[in-house]
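# below are the sequence and a predicted model for it; my questions follow.
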Amino acid sequence: MDGAVNEYSLLDVFKEAKNLKAIAAELPITDFALLRLCLSIIYATHRGQVLDTELWADWFEEGLPVDNIERYLEEHSEYFDLFHPETPFFQVANLRNSKDERFGLERLILDVPSGKPYMTTRIGAGLDSVSYSEGARALVTLHAFDIAGIKTGAVGDPRVKGGKGYGIGTGWTGRLGGIFFEGANLHDTLMLNLVGTHPSSGTRWANDAPAWETFHWDAGDAQAAENPSLEATGPQALYTWQSRRVRLFPEDGVIKHVIVAQGDPLAPQNMLDLEPMSGWRNSPAQQKALKSPTPVYMPRDHDPARMLWRNVGTLLPAGRTNTSVEERFRTSVSSEWLGELYLDEMLPHEYPVRLHGVGLVYGSQQAVVDELYDDVVSGQLATFASTNPQVQQAISNAVEASEQAVLALRNLAANIATSRGLDLEGPREEASTLAYAALDAPFREWFSRATPENIVELLPEWVERALSLILAIGLDMTSRAVSISFFGREHQDRRYNAPLSEAWFRSALAKIRKSFIPTTHTEERA
C-alpha cells in the first residue's frame, strides 16, 4: 500500500490482498485479465456452495477464505506450473506446427502488434526475451485480448488449412466493454466483483468450472483442436476461456519463443447472464440475422471517443422490480449484484469506489489494436449500487443535460459555419471536443460528492454548472466569429449570422435549464 510495485505468487496475492492496493501489471488490460483469473479461483474454491449476501458480507468484513484457496491451489498445482510436461498453465505441452517452428515474442506481447512497433513499450532487444513471470502475465492477457486473424496451424487441429489456422475472432474478453469496481485495496476490489446468489434465487452457475478443470488434457495432439465438450457455463469458464492454443519455450531462465494457434471460439450473443463484467446492448440487427423471436444482446464495447461518465446512467443496477427484457441497454451482472447487496443493506453505503472501464479497440478486421480504453468514475458505493428510481433518474438527467448542452454548442458551431459558407462537420466536432473537455473534470468532481440522499438536490447545481461552462465556450465562439459573420448569408431561405446564432444558442440552453431544473429552484435562483 506504499506505492511500490512488487511481484507476488498467486497464493500470496490472496494472502496479502488487504495489504495490496491493486493489480498493477504492464497494461490495464493485463490488470483486468489477472483480476478475472483471481476471481475464477475464488469461484472454483467455493463451488457447490451458496455464496449468499450474508456470507459475502462476512468475507468483505473478515477476509477471503484463504485456507480454502490455498488447499485448492495445492490440489490443482500441476495446472499452475508454467512448464509442466503435461498440463502447463494456460498452454498445450506438445503444441507444434508441421515444421516444428518457433516464433518471436511479438506474437505473445499484446502491446506489440506484429510489424507495427510504434505501439510498443518493448522495441528491439526488449522483445528478445521475457521473464517467466512476465511471460505468464502476457499469456493470460493473450487468451483474453488477442487480436483476430490467421495463426499458426497446429498439428492435430482439423481446422488447419495449408498450414494456417484461420480466424475465430479476438480473445473473449476483447469482445467486451470491460467493467469492474475498485475498492480501497485488492481484497475489496475482488469482493466488489465477486458475484454471489440472492437467497431467493438459488445456486447460480452450478456447473461452472475454470479452463484447467475442463480442458481435454488426454487428447494427445488433438489438444490443439477445439474442445468438443466445452461450454460457456459462467464466470469461471469465461474468465479463463482458452481463446488460443499456446506454448512457451524457456531458454536459459527466460522465455524466448512461442507458438500461438487458434483455440476455442465463442459467440458473444446473449451471454449477459453468464458474463458478469460487461454491459450489454440490444441488437436488432443480430435478432434479425438469427431470426430470434426475442431480443439479442451483444457486449457493449467501449467507444474511445466517449468518456465513461457519459454512460454511467446505463451501468447502474436495474433492481428486482425490473422485468423488461427489451431495454436498449442491460447492465452487468456484477452491478446487479451490488444492487442486491444494497437492497439487503450488506454494503457500507459511504464506502468510496471507482467504476473502471477497460478494453481494446481493434482496427482492420480486428487484426490490429487501434486503441486501449481505460477510464474511471469515482463515487460512493451506494450511489453506484442504488436501485432507487429517483437516484438513477437524477444520474441519467445529469448526463442527459450535459449531452443536450453539448448538442446546443455543436449547433452553434454549425450555424456560425453556415453563416460563413463553410463545411459543418469540422466545427461541430471541434465544439464537441472543447465541450467534453470542459465538462469532464467538473462532472467527475460533482458525481464523487453525490449520494442517494443528496443527488436529487445536487442535480440543479450540476445543470447550472454545465450550462455555464458551455455558455462560456459558445460566447467565445461568437465573439471570434462576429467580425466576419455579423451580416452572414442566406441559406435555404433563412438568414444565418453570428448574433442570430448566439440568440438561438442561448434559447437552447434556456430550454435545457427549464427541462432539468424544477421551477421552484429556478425561482429561488432568480
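That came in fine, so what should we check first? What you see is a predicted model, and the numbers here were worked out from it, not measured in a lab.

# contacts and neighbour counts: CA atoms only from here.
OK.

# for S479, what is the enclosing helix or strand?
helix 455-485 (DSSP states H and E).

# list the buried residues of the following helix or strand past that helix.
Downstream of helix 455-485, the next assigned helix or strand under DSSP H and E is strand 489-491. Of the residues in strand 489-491, R489 count as buried by neighbour count, 16 or more other Cα atoms under 10 Å.

# alongside the first one, take a look at this:
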Amino acid sequence: MGDDDGLVRGAWLPVTGVDGEVRAVGLLEALTGSHGLARLDLPVPTMLPAVLRQLLLPIVFDALGVPRSRGEWGKRFTQGGFSAEEKEKLLDYLGPRYGDRFELFSSRPFAQVAGLTALNGETKPSTLLVPSVASGNNVPLFSALSEADHLDLTPAQAALWLMHAHCWDTAAIKTGAVGDGQAKNGKTTGNPTGPLGQFGVIVPTGGTLYETLLLNTPVLPDGLAAGDRPQWAWDERPASCAATSPAGPEWSVRPAGGLLDLLTFPSRRIRLIPAETEQGLRVRQVVVCAGDRLALTPGEEPHTAWMHLAKPKAGRSARRPRRHASGRAAWQGLGALLALALPQDGDGPYTSVLLRQTGQLFADRYLPADFALGVETCGLEYGNQSAVVENAIADSLPLPVASLLAADEWLRQPILDCVDQADRVARVLDGLHSDLRRACGGEPLPRDKGERPSARFLHAVDGRMRRLLAGLRTIGDDYDTLERAQQAWEVTLRQAALREADGLLAAAPPRAVVGRTEKVNGKEIVFRSGKAAGVFHKRLGEILTRTVDAATGEGEAA
C-alpha cells in the first residue's frame, strides 16, 4: 500500500476468496466484493473483531443504515451480496463523502491525531502496538525482539495494529500528550484496557464475508441513535455533545453515544510516524497516549455474552460482560453461548445479542436449517494491573443454527448434554488420578498445579466434538440421527476415558495394590488401585448410559 493509495483502494487488507486464493484488497473491494470473499485472513485472531468494529461494520451501518426489522435483514441476506444501489452508496461514502478520512499519513489521518506529540518529545518503537513483542513493561516470554530492536511495519501492517491497539491496548500508565490538560508529570495514569479487553469476544461468522457482515448486523427497530457518528465523522456530532474530539490530544470519560461510536470507540490517541527505508515506507516509531475511557460496557454491546446477577450490589448493573476461561475450548463454554433466556433463579449466563438474534432469524425462516454458522471467540488475559498481556485466547466453532431456537430445546439440550458428559468424565478421571496418588502414599494434586488426565482426555475428544457440531448443522429434524450421534459421542468419550485410565493404572506402582488407609472428614477410608478402578468404572457407567450395556459386556469378556 503506497502512501497515496490509502485504505479505500490500496491493496492492504488480507482476505481469502471463496476459491481459496489469498490476496490483499482495499476497503472498497472488500465490501463491494464481500460475496466473493470467504473471510479476512488476519495475522492474529484478536484482529478480526478489531477490523470488523473499527472499519467494516460502521462503514456499512453508516452508509446503508441498519435493518429495522428481521424481514429487512432477511431481504439483505437473500440478496447474497450488496445490491447495485447499495454499492453506489458505499462508493459515495468511501469517495466524495469520507474517502479522504481513510488515509494513514495525511492532515487528518485515520484513527489518529495529526501531529500528536509526547510532553517529553520522545517517540516509542512500533512494538508498542504489537502485544506479542517486548515493549516497556510488556515483555512476552517468547518474544524474538527486545525493546531495543526495531520493528518496521509496512503501512498495511501498521493499519491493522493501529485498530488492534484501539480495541485491545494494555492499561496503566500512558505517555502524556502536549495539549492534554489531564496529563501530570509527563504521563496519564488510571487508563483501562481497550474496550475489547473488558470481555470475551464472540463473533458469528458465515460462509462469505458478506454473510459475516450481516450476522454481525443488529436489527434496530428505531435505527441508529440520533447524532451517533463513527470516529472519522466526529466533527458532525451534535453541538450538545460534551465529549472531546478524537482528532485532538484531550480525552474524556464518557458513555458510548450509540452503536457507531461504540464500535469505533477511540480508546487511545495514537500517531504513526512513517519513515522512508530501503524497503519503502515503514512505520518504526509511534506515539501512544491516553484516549477516551468507556464509562461502562453498555447492554447494547453486540460481541459479548453476559453474566446475569440476581442480586447485584447497590449501584451496580444486573449484568456484567463474561470473559472466556483460559485453557478451555470454545465448545466447553457452550452453556454460555446457548443461554438464550435470562436465568430465572440465581446468577447465570446470557448469550450475546447477535447469537440470540441469529436464533430468531432462523425461527422466522430467514436462515436455512443447514446454514454453516461459525463462531469465533477470542480474548486477552492481562497481568500486573492489566499493564502486560499474559495470554491470548482464541477458538473457532461450528454451531447448528437450530440450537439457537429459544422456544425449542430439542437440539440445544442434547448438545449441552454432550458437553456436560465430557466435563463429568474429565472429573471422574481426575478423581481416579487422585485416588491412585493416595493409594501410593501421596496427596492429590493442588487445583492449580500439575498436569491432569482431564486435560489430556479433553484434548483427545476435541476433534470429535467439532465434527459432531459440524454434522448437526445439517441434521434438520431427524431425531433418529440425533440419537445415533449422541451414542457415537458416548462411545468416543468411553474409549478416550478408558485409554487414559489404563495408562494411569499401568503407571501405578505395586504398593498401590495394597494401598493405605487415611482419615477423610473424620472417617477412615482405604485407598487402593483396585478400589479406585472399580469406582471409576461405576461412575463412568452412570454418565455414559447409552454405552453401559456394551461396557458391561466388555467387562465380562475381559
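Great, that's in hand. Bear in mind that the values here come from a model prediction, so they are computed numbers and not experimental data.

# circling back to that earlier point, what's the helix holding S479 of structure 1 packed up against?
With contacts defined as 3 or more Cα pairs under 8 Å, 6 or more residues apart in numbering; DSSP states H and E, helix 455-485 of structure 1 has these neighbours: helix 389-419, helix 425-449, helix 498-516.

# change it to 6 Å
For helix 455-485 of structure 1, the packing partners by 3 or more Cα pairs under 6 Å, 6 or more residues apart in numbering; DSSP states H and E come out as helix 498-516.

# I'd like the distance from the helix it packs on to the chain centre, please.
Its chain's C-alpha centre lies 36 Å from the corresponding centre of helix 498-516 of structure 1 when counted by Cα atoms, centre = their mean, to the nearest Å.

# buried sites along that helix?
498-502, 504-506, 508-509, 512-513, 516.

# what's the most distant pair in those?
A498 and F516 (27.2 Å; Cα to Cα).

# tell me the one among the buried residues of helix 498-516 of structure 1 nearest to D67 of structure 1.
Of the buried residues of helix 498-516 of structure 1, the one sitting nearest to D67 of structure 1 (Cα to Cα) turns out to be F516, at 53.0 Å.

# any idea how far that closest one is from M307 of structure 1?
For F516 of structure 1, the distance to M307 of structure 1 equals 22 Å [Cα to Cα, to the nearest Å].

# and if you look at E26 of structure 1?
In terms of Cα to Cα, E26 of structure 1 sits 23 Å off from M307 of structure 1.

# same thing with V66 of structure 1?
Counting by Cα to Cα, the gap from V66 of structure 1 to M307 of structure 1 is 37 Å.

# same drill for those two, tell me which one is more crowded.
M307 (19 against 16; other Cα atoms under 10 Å).

# aligned partner of that one in structure 2?
Alignment note (TM-score structural alignment): M307 of structure 1 maps to A329 of structure 2.

# for R247 of structure 1, same thing?
Under the alignment (TM-score structural alignment), R247 of structure 1 maps onto R271.

# how about the contacts made by that match?
Contacts for R271 of structure 2 (Cα atoms under 6 Å, 6 or more residues apart in numbering) come out as Q112, V113, L116, V286, V287.

# does it belong to a helix or a strand, and which?
Per DSSP H and E: strand 268-277 holds R271 of structure 2.

# packing partners of the following helix or strand past that strand?
For strand 268-277 of structure 2, the succeeding helix or strand toward the C-terminus, using DSSP H and E, is strand 280-290. Judged by 3+ Cα pairs under 6 Å, 6+ apart, the packing partners of strand 280-290 of structure 2 are strand 124-125, strand 172-175, strand 268-277.

# matching residues in structure 1 for the second one?
Structural correspondence for strand 172-175 of structure 2: residues 149-152 of structure 1, per TM-score structural alignment.

# check the first one too.
Residues 103-104 of structure 1 are the counterpart of strand 124-125 of structure 2, counting by TM-score structural alignment.

# show me where structure 1 has its strands.
151-152, 164-165, 178-182, 244-251, 254-262, 280-282, 297-299, 329-330, 352-362, 369-380, 489-491, 494-496 (DSSP state E).

# contacts for the second one?
Identification of contacts with strand 164-165 of structure 1 by Cα under 6 Å, 6+ apart yields I150, K151, T152, G153, Q262.

# and if you look at the third one?
Outside strand 178-182 of structure 1, the residues that touch it by Cα under 6 Å, 6+ apart are T189, M277, S278, V353, R354, L355, H356, G357, V358, G359.

# a markdown table for these, including distance to A466 of structure 1 and neighbour count?
Below are the contacts of strand 178-182 of structure 1 laid out as a markdown table (distance: Cα to Cα, whole Å; neighbours: other Cα atoms under 10 Å):
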| residue | distance to A466 of structure 1 | neighbour count |
| --- | --- | --- |
| T189 | 32 | 23 |
| M277 | 31 | 27 |
| S278 | 29 | 28 |
| V353 | 24 | 23 |
| R354 | 22 | 20 |
| L355 | 22 | 21 |
| H356 | 23 | 17 |
| G357 | 24 | 24 |
| V358 | 26 | 24 |
| G359 | 29 | 25 |
